[in-house]
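Asks: Provided below for reference: sequence and predicted model.
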Amino acid sequence: MRSQDSPREAQVAARVTAGVTFAARLAFENVSHAFTADRRTLDGISLQAEPGEVLCLLGPSGSGKTTLLRIAAGIEPQTSGRVLLNEREIAGPAVFLPPEQRSIGLVFQDFALFPHLTILDNVRFGLTALSREEARREAHIALARVGLEHHALSFPHVLSGGEQQRVALARALAPRPAVLLMDEPFSGLDSRLKDSVRAETLAILRESRATAIVVTHDAEEAMRLGDRIALLKDGRLVQHGRAEEIYLNPANLFAAGFFSELNLFSARVAGGHAETAVGRVEARGLADGALATVAVRLSGFDIGSVEGAFEARVLSRRYLGVVELIEFAVPGAERPVRARIRCGALSPDARDIWLSLRNSDVLVFETGAENA
């Protein structure tokens, strides 16, 4: 049945400042999970989201991101380990609080809006502890927070994908949770909408002051949203920290490759350096004689004949707007070398050129340990 609100109720709600939550610290202590004895989805994850911060869980499909989110929400029990909210155990060997007692909100990947309910009724659906009037008031406040109070009496099908995402966010924020969990909330949006919706969502999270954990498989999205990033692979925590920490000092080749496309070269270390087809690079921390994998980001090449430059022949080029994606043949390289070169830096008829390495975009790992 369609909800009917008086003009006075709407005016009162519009004048109310959107409430904020008391942000909490959510911690995972040595959390493991397995569906079967031989299928381990999480392996000893220890991680915490600090009060008021946005923590992004990043990793490929099957890395355990969503499972960790479901464990935090109380939808899935862990096999071992503990989950704590402000140092209070909410899931562990002897305690398992149901979802409704955790003060944790959840935004699903597909938004999960009820098509037969108005936007207002969708938002107030979970406010069962409040009276009808109080729930309606809080729902109006939540919709005002996401800028959709004018759609209170509309139904989900008339809203765009971005607007539906904001409704789902309003519904999760309406109970004012201490922690908000978001499972790939932008994956269903048109690529043209993602930037604006992400920016709006981050602004809403800052205003609400809730601790937020966001699952994504997109490294750039994690860098845009997260105060910190936790990178997972095969149920294990590979590395966590601020975006620039992981990007500049990746723990291994997997971490480096997840944040940028790479050219890979094999080399033997001699005299603290590794000699590759694209130049001699420092192999800090590796013993002489060790086999190294040298990774060069696509942004790691400059054009011009300078000391240390090497010859390259243009094989193909694709215009991408600000940059061109160019493939080069390099003597001694087993496969074409790829580079992103700023448009205009290379003449349209260029064929044989000189390239040099930018050291800040070169990473060296010991072969065999680069994915550990």
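Replies: Nice, thanks for sending it over.

Asks: For the rest of this, base every contact and every neighbour count on C-alpha atoms.
Replies: Will do.

Asks: Tell me who's in contact with residue 10.
Replies: By CA atoms under 8 Å, 6 or more residues apart in numbering, the contact set of residue 10 is residue 140.

Asks: And it, how far from residue 164?
Replies: Look at residue 10 and residue 164: by CA to CA, to the nearest Å, they are 21 Å apart.

Asks: go on, residue 116?
Replies: 14 Å.

Asks: So which bits of stretch 160-177 are buried?
Replies: 161-177 (16 or more other CA atoms under 10 Å).

Asks: before we move on, what about stretch 138-157?
Replies: Along stretch 138-157, these residues count as buried under the neighbour rule (16+ other CA under 10 Å): 138-149, 151-156.

Asks: What's the end-to-end length of it?
Replies: Terminal residues of stretch 138-157 lie 23 Å apart, using CA to CA.

Asks: can you point me to the longest helix in this protein?
Replies: Across the chain, the longest stretch assigned as helix under DSSP state H is helix 191-208.

Asks: just checking, next helix/strand downstream of that one?
Replies: Using DSSP states H and E, the helix or strand that follows helix 191-208 in sequence is strand 211-216.

Asks: Take this one as well and set it beside the first:
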Amino acid sequence: MPPETTPLLQVRDLHTTFPLRSALLRRTVGHVQAVAGVSFDIPAGGTLGLVGESGSGKSTVARTIVGLEKCAAGSILFEGEDLTSLPPARMRQVRRQLQMIFQDPYASLNPRATVEQIITEAWEIHPDVVPRDRFKPEVRELLERVGLNPDHAARYPHQFSGGQRQRIGIARALALRPKLVICDEAVSALDVSVQAQVLNLLAELREDLGLAYLFIAHDLSVVRHISDQVAVMYLGRIVETASQQELFAEPVHPYTQALLSAVPDPLPWARPPRTPIIIGGDVPSPADPPSGCRFRTRCWKAQDVCATEDPALEPRLGLHPAACHFAERRTELVVG
């Protein structure tokens, strides 16, 4: 689906912080910078893959967009409206167009509700979407669309497998006919074969319904198969962003290169063996991030300038934007 001139979602310089409280009297003694200046666009019908290791702030970005976390600074424009300044009544209307699929397909479903009750809850809150006399046929249609037996609408979540529960979560997300669906590690808890089934389902739904996705994952090989654009996050910031084809063909940021080197090669006999890039140390605390480049404490290219100057996210080597003073091409890391 060709993108529109104005992106469906525009995130600009997004900051999200959490208070650090003392054990005594629960006083605020500092703040954790979970998201520190993130910007990206998602066009109508497009998919942005947001990748990075655990603790990089990916899920916080998603939760801030839908209003589950409070934005400390920046703007979130959805169809031109800034979600950070909307009154509650208007935000409730806009939220219909923004739905989320959570990581754990069991914890995100009410164990005491049937599949039919889980799906129709959204229509109870927004009665103008589906008339009550259409609930049952609409539920059956949604279950068929996501590959489930419509005769199982009266069952409870514990009666389904993990992959089936995630399909229920997808059906719930589609109930309000959204324009953007945020997939927060939606396949990471599933077996590899089930992951492929869910990814194929998401791709089919995007094609059929014109959906846009923000697809969050820590596995680059998963992101590659569904994303148009990819943004790589590290410690609350985006360090590299490009089209899916360009990022995988010519990664230039050391962190992205390290992530790619860990992706298994599906054709190891057809290419020389790759030397994996091992990142030393632990992720620094977001409550006290390093000065300058946030990746410098674990980067094998780090020099003095990295500690004093925070590299801007801008085009490097005539290619796509990356936040690194010493960006370089590493085409031997490419996985076919």
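Replies: Arrived safely, thanks for sending. Just so you know, these numbers come straight off a predicted model, no measurement behind them.

Asks: For the equivalent of residue 99 of the second structure over in the first structure, which residues are in contact?
Replies: Under the alignment (TM-score structural alignment), residue 99 of the second structure maps onto residue 105 of the first structure. If you count contacts by CA under 8 Å, 6+ apart, residue 105 of the first structure has them with 73, 172-173, 175, 177-181.

Asks: Would you mind measuring from the most centrally placed residue in the second structure to residue 52 of the second structure?
Replies: The second structure has residue 216 as the residue nearest its centroid, 2.3 Å off, counting by CA atoms, centre = their mean. For residue 216 of the second structure, the distance to residue 52 of the second structure equals 9 Å [CA to CA].

Asks: joint contacts of the two?
Replies: Residues touching both residue 216 of the second structure and residue 52 (CA under 8 Å, 6+ apart): residue 58.

Asks: Now do the same contact list for residue 172 of the second structure.
Replies: Applying CA under 8 Å, 6+ apart, the residues near residue 172 of the second structure are 118-119, 122.

Asks: Columns secondary structure on top of those residues, output as JSON lines?
Replies: Conversion of the contacts of residue 172 of the second structure to JSON lines gives the following (DSSP: H, G, I helix; E, B strand; the rest coil):
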{"residue": "118", "secondary structure": "helix"}
{"residue": "119", "secondary structure": "helix"}
{"residue": "122", "secondary structure": "helix"}
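
Asks: and the helix or strand where residue 13 of the first structure lies, which residues are buried?
Replies: If you go by DSSP H and E, residue 13 of the first structure is part of helix 7-15. Applying a neighbour-count criterion of 16+ other CA under 10 Å, one finds 10, 13-14 buried in helix 7-15 of the first structure.

Asks: Output the residue interval of the second structure matched by that helix.
Replies: Per TM-score structural alignment, helix 7-15 of the first structure has no counterpart in the second structure.

Asks: In three-state terms, label residue 251 of the second structure for me.
Replies: Judged by three-state DSSP, the three-state class of residue 251 of the second structure is coil.

Asks: and the end-to-end length of stretch 85-103 of the first structure?
Replies: Terminal residues of stretch 85-103 of the first structure lie 9 Å apart, using CA to CA.

Asks: Now check residue 132 of the first structure against the second structure: what is it aligned to?
Replies: For residue 132 of the first structure, the aligned residue in the second structure is residue 132 (criterion: TM-score structural alignment).

Asks: And that match, how close does it get to residue 99 of the second structure?
Replies: Computed with CA to CA, the distance linking residue 132 of the second structure and residue 99 of the second structure is 21 Å.

Asks: In the contacts of residue 172 of the second structure, which residue is surrounded by the most others?
Replies: Counting neighbours by other CA atoms under 10 Å, residue 119 leads the contacts of residue 172 of the second structure with 26 neighbours.
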